[in-house]
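> need coordinates for the following:
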Amino acid sequence: MDVDETAADLTVGTFDEGLVLTPLGPWTARTGDELQDKIDALNLSGADGRSVVIDMAEVARLDTVGALLIQRLRAAAEAAGATAELHAVKPQHERLMAALREHAKQKPPPARRTSGAVDLLAGVGASVIEMGDDVKRGLGFLGAVVSVCAKLAITPWRFRFTSTVHHLDRVGLRAVPIIALISFLVGAIVAQQSIFQLRNFGATLFVVDLLGILVLRELGVLLTAIMIAGRSGSAFTAEIGSMKMREEIDALKTMGLDAVEILALPRLVALVVAMPMLSFIASMSALFGGGLVSWGYGDITPITFLQRLNDAITFQTFMVGIIKAPFMAVVIGLIACTEGMKVEGSAESLGARTTASVVKAIFVVIVLDGVFAMFFAAMGI
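As a prediction, the model looks like this:
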């Protein structure tokens, strides 16, 4: 039978040595406001030096709010100078009251006094430690990938070709429109700004040299890598992270399957294959956009543009950019898969790891591009 939630009450009785306070019915959150008003209206001024017994025998239901009200009732009696005690407490109610008394004994830790400079240094130190952990984890994951590749070299029939083609379609073919469009627009903007500045020196034609070398050596592959990190890297992290949350990766391990071989390697191979082709498309789109702007804004005809471009660049210029693509693909794939494996059991963790994957991949890609630039400069290329 359900307990009537409106039957909660508090009665006051007397005996030779003092007062008897009897809580009745359910003392719960639903009746808390009404009971608090009754406790506030209770007159215990005559209880000084006497005993107050709180008889809990008639309490039908007690939750945390009701237990707090009982404690307040007892505190009110003690504040009036009486000696208060509980009587006939049911075992389940006693456990709740004991837990609240134990919680009341716990004192909050003292506020830690810090300064802004100390917090800043602590944050920098924590970031450095986390960066070191990321490098260590990434190298470990790279080692696992190399180990899997060695195994597949011995047993090539285990390679998941269908999965690789599926990811190649998603990473490569479906990314062509957005990469071509963005690269076209960036190439057009670079050409327009370059012409605007070079026109002051009567050197408008040199925009072709600038555009060709910049796009083929740096801009094409860098734009592609950044867009792939934001588009495909985040997707890889979210996919693997979701599988980690649903314990699908643990299920693979239970079945004796290697998660790196099944999940990471097809994605990495797809990235390594797709990145050079996408970089080539991005470079051609940027040159096309720059050529159109040069024709319309700089009065450089397409024939003149192509002739000047042929004189300004070599096959070596083209290869400097394309060579970077597979390395950037490996970095993006490793970071994306590693961050996906770090996802814990909450949606907040999944979002944080996906964001971290994109940010870290873009940062490392730019750093890697700078390292390549210094290397080629040292080689005189």
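> alpha carbons only for contacts and neighbour counts from here, please
OK.
> distance from the host helix or strand of Leu214 to the middle of the chain?
If you go by DSSP states H and E, Leu214 is part of helix 207-214. Distance of helix 207-214 from its chain centroid, counting by CA atoms, centre = their mean, to the nearest Å, is 39 Å.
> identify the residues contacting that helix?
187, 190-191, 194-195, 198, 287, 290, 294, 305, 308-309, 312-313, 317 (CA atoms under 8 Å, 6 or more residues apart in numbering).
> just the buried residues out of the residues you listed, in ChimeraX syntax.
A single ChimeraX command selects the buried members of the contacts of helix 207-214 (16 or more other CA atoms under 10 Å):
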select :187,190,191,194,195,287,290,294,305,308,309,312,313,317
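> looking at the contacts of helix 207-214, which is nearest Gly230?
Gly187 (20.0 Å; CA to CA).
> which residue packs closest to that closest one, ignoring adjacent ones?
Ala286 (4.1 Å; CA to CA, 6 or more residues apart in numbering).
> so what's that neighbour up against?
Contacts of Ala286 by CA under 8 Å, 6+ apart are Ala180, Ser183, Phe184, Leu185, Val186, Gly187, Ala188, Val215, Gly220.
> which of those fall within helices?
When the contacts of Ala286 are checked against helices (DSSP state H), the matches are Ala180, Ser183, Phe184, Leu185, Val186, Gly187, Ala188, Gly220.
> these two touch, right, Leu181 and Ser285?
Yes. Leu181 lies in contact with Ser285 (CA atoms under 8 Å); the separation is 7.4 Å.
> settle it for me: which of the two has more neighbours?
Using other CA atoms under 10 Å as the criterion, Leu181 and Ser285 rank with Ser285 on top: 24 against 15.
> leaving out chain neighbours, which residue sits closest to that one?
Phe184 is the one closest to Ser285 (CA to CA, 6+ apart), at 4.7 Å.
> name the next helix or strand following the helix ranked longest in the chain along the chain.
Longest helix of the chain, by residue count under DSSP H: helix 116-154. Next in sequence after helix 116-154, counting helices and strands by DSSP H and E, comes helix 161-171.
> give me the contacts around that following helix.
So helix 161-171 is contacted by Ile228, Ser232, Pro266, Arg267, Val269, Ala270, Leu271, Val273, Ala274 (CA under 8 Å, 6+ apart).
> biggest separation within those, which pair?
Pairwise over these, using CA to CA, the maximum falls at Ile228 and Pro266, 15.9 Å.
> between these two, which is the more surrounded one?
Ile228 (28 against 22).
> quick one: work out the angle between the helix or strand containing that one and helix 161-171.
Taking DSSP H and E as the definition, Ile228 sits inside helix 220-228. Calculated by axes from the mean of the first three to the mean of the last three CA atoms, to 10 degrees, helix 220-228 forms an angle of 100 degrees with helix 161-171.
> what is helix 220-228 packed up against?
Under the contact definition 3 or more CA pairs under 8 Å, 6 or more residues apart in numbering; DSSP states H and E, helix 220-228 sits against helix 176-198, helix 265-298, helix 315-341, helix 347-378.
> for the comparison step, fold the sequence that follows:
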Amino acid sequence: MPLSPAFNPPDTQDDPAFRLTGDWCGAPVQPVGESLIRQASTLPEGAFDLQGVRRMDIAGAWAVLQSLGPGSDLSRVRGKPEHLRLLEMVAAADAARPKRRVGPGPFRALLERIGRGVIGIGAETYGILAFAGQLMVVTARSLANPSRIRWAPCVSMAERAGLDAIPIVVVANFFIGAVVGLLGVNTLRQFGAEVFAVELIGIAVTREFSIVITAVLLAGRSASAFAAEIGSMKMTQEVDAMKVMGVDPFEALVFPRVVALLLTIPLLTFVATVAGLMGGALITWAMLGLGPSFFMTRLVENVGDTHFWIALSKAPVMAIAIAGIGCRQGMLVEGDVLSLGERVTSAVVQAIFAIFLIDAVFALIYMKLDL
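Sure thing, here's the model as predicted:
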């Protein structure tokens, strides 16, 4: 029958020993152990007599060690050999436990975060350059030997990543053109120059919105899909199996996706331009009474096709950026679902950032060229 744990405080100053009795095991140890720790703190040099202890587990040993205070001087403990060995084991385990580190101050934490960010940017830049170099090698090898190109995946990817995106591209750019027309008409009406809304719609849609909105939609649609597809293959070790069989993953997975977007994004840009102009023409017709024929005539005479070709010149660069970022993030996926989700998110964010950066660079170039 188990005996409740108990202890007797020192009787005399000549023998300041706490005498423990009973079974120092399990849950009953906690209240008795807390009382022992409180009383032992008043006698820091007190000894502990465990001769009356019948059984002891880790909970009981831990209560005794806490009563001994910092350092846990086991020379102050008398008891059975098995109890002393248990105390030594628990004391050694406590000493080997990693100590809680004190966090750095706020200023140091800020500096460390900035440093990690700088290192991360450097590592990311190096990874992007390495990926781009490998893609260029594969592209040159494929162009030198066209029989290596896998045309079936290219066509399939072009259909899924490009042609299937036509409805959403048309709808989005139609409403963008309508919004630009609405804002242009309301703003220019204050100056009695509503008719110039045609030029505003033509330049804004053909030069900027058609390619940028199309590229952003492809970044959210295709870049994420590329990262998820290749990432899933990485998780199931299909990419490793391709390497074992002598198949270059860049030739089989990355290059067809880049070619697919290169082929489809100019078509999507043209469709987006037409849809945006239709939305703007509808607004000018409804608000100003300018018919479609007048809209097109003024568009051709005063806007021309220069802005459309400027937008189209951005398409290949954005296509390579979107496909490359999506495929690279897919290649970086590790063996868990959390990594897959992080890489898909990174693919979309980086692709959208790259689109705006490319657009800004082209704007500066054409501004210097006075185009």
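> report the buried members of the ones in helices among the contacts of Ala286 of structure 1.
Among these, those classed as buried by 16+ other CA under 10 Å are Ala180, Ser183, Phe184, Leu185, Val186, Gly187, Ala188, Gly220.
> which one is Glu58 of structure 1 nearest to, not counting chain neighbours?
That would be Leu24: by CA to CA, 6+ apart, it lies 5.1 Å from Glu58 of structure 1.
> could you name the helices and strands sitting against the helix or strand harbouring that neighbour?
Leu24 of structure 1 belongs to strand 18-27 when assigned by DSSP H and E. Under the contact criterion of 3+ CA pairs under 8 Å, 6+ apart, strand 18-27 of structure 1 touches strand 9-15, strand 51-55, strand 59-62, helix 64-79.
> and the helix or strand following the last one, what's buried?
Tracing the chain past helix 64-79 of structure 1, the next element assigned as helix or strand by DSSP H and E is strand 83-87. Neighbour counts over strand 83-87 of structure 1 (16+ other CA under 10 Å) mark Thr83, Ala84, Leu86 as buried.
> which residues touch the first one?
Applying CA under 8 Å, 6+ apart to Thr83 of structure 1 gives the contacts Gly49, Arg50, Ser51, Val52, Ala77.
> show the buried residues in those residues.
Counted by 16+ other CA under 10 Å, the contacts of Thr83 of structure 1 give Arg50, Ser51, Val52, Ala77 as buried.
> give me the nearest residue to the last one, chain neighbours excluded.
Spelled out, that is Ala77 of structure 1. Ala84 (6.2 Å).
> do you know how far Pro104 of structure 2 is from Asn145 of structure 2?
58 Å (CA to CA, to the nearest Å).
> nope, Phe48 of structure 2 is what I was after
Distance of Phe48 of structure 2 to Asn145 of structure 2, given as CA to CA: 86 Å.
> counterpart of Arg158 of structure 1 in structure 2?
The equivalent of Arg158 of structure 1 in structure 2 is Arg148 (alignment by TM-score structural alignment).
> residues touching that match, list them.
Counted by CA under 8 Å, 6+ apart, Arg148 of structure 2 has contacts Ser142.
> if we can go back for a sec, can you add distance to Ala104 of structure 1 and give the helices and strands packed on strand 18-27 of structure 1 back as CSV?
Supplementary listing: these in CSV, determined by distance: least, CA to CA, whole Å:
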stretch, distance to Ala104 of structure 1
strand 9-15, 24
strand 51-55, 20
strand 59-62, 18
helix 64-79, 11
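> just these: most buried one?
Highest mean neighbour count among those (mean count of other CA atoms under 10 Å): strand 51-55, with a mean of 22.
> before we move on, the earlier item: closest to Ala117 of structure 1 out of the buried ones among the contacts of Thr83 of structure 1?
The closest of the buried ones among the contacts of Thr83 of structure 1 to Ala117 of structure 1 turns out to be Ala77 (CA to CA; 50.4 Å).
> close enough to count as contact, the closest one and Ile54?
No. Ala77 of structure 1 lies out of contact with Ile54 (CA under 8 Å); the separation is 9.7 Å.
> quickly list what's touching both of these two.
Ala84.
> how far out from the middle of the chain is stretch 232-245 of structure 2?
23 Å.
> and Lys107 of structure 1, what pairs with it in structure 2?
That one, Lys107 of structure 1, aligns with Lys99 by TM-score structural alignment.
> oh, that last question was meant for Leu211 of structure 1, not what I typed.
Using TM-score structural alignment, Leu211 of structure 1 sits opposite Ile201 in structure 2.
> any idea how far that match is from Thr306 of structure 2?
Taken as CA to CA, the span from Ile201 of structure 2 to Thr306 of structure 2 is 14 Å.
> more neighbours, the two?
Ile201 (30 against 13).
> for Ala111 of structure 1, helix, strand, or coil?
coil (DSSP: H, G, I helix; E, B strand; the rest coil).
> what about it, neighbour count?
The tally of other residues near Ala111 of structure 1 (other CA under 10 Å) stands at 6.
> same check on Leu282 of structure 2?
Using other CA under 10 Å: Leu282 of structure 2 sits among 22 other residues.
> I'd guessed it sits against Val179; true?
No. Leu282 of structure 2 is beyond contact range of Val179, at 10.7 Å (criterion: CA under 8 Å).
> ok, back up a step: quick one, what contacts the residue nearest to Ser285 of structure 1?
Contacts of Phe184 of structure 1 (CA under 8 Å, 6+ apart): Ala282, Ser285, Ala286, Leu287, Phe288, Gly289, Gly290.
> if you set the cut-off to 10 Å instead, what comes out?
178, 281-292 (CA atoms under 10 Å, 6 or more residues apart in numbering).
> what do we get in structure 2 for it?
Superposed on structure 2 with TM-score structural alignment, Phe184 of structure 1 falls opposite Phe174.
> likewise for Asp169 of structure 1?
Under the alignment (TM-score structural alignment), Asp169 of structure 1 pairs with Glu159 of structure 2.
> that match and Ala252 of structure 2, how far apart?
Counting by CA to CA, the gap from Glu159 of structure 2 to Ala252 of structure 2 is 17 Å.
> I'd like to know how many residues surround the alignment partner in structure 2 of Asp299 of structure 1.
Aligned counterpart of Asp299 of structure 1 in structure 2: Gly289 (TM-score structural alignment). The number of residues packed near Gly289 of structure 2 is 11, by other CA under 10 Å.
> who's in contact with Gly289 of structure 2?
Gly289 of structure 2 neighbours (CA under 10 Å, 6+ apart): Leu282, Ile283.
> so Gly335 of structure 2 sits against Ser232, correct?
Yes. At 9.0 Å, Gly335 of structure 2 and Ser232 qualify as touching, with contact defined as CA atoms under 10 Å.
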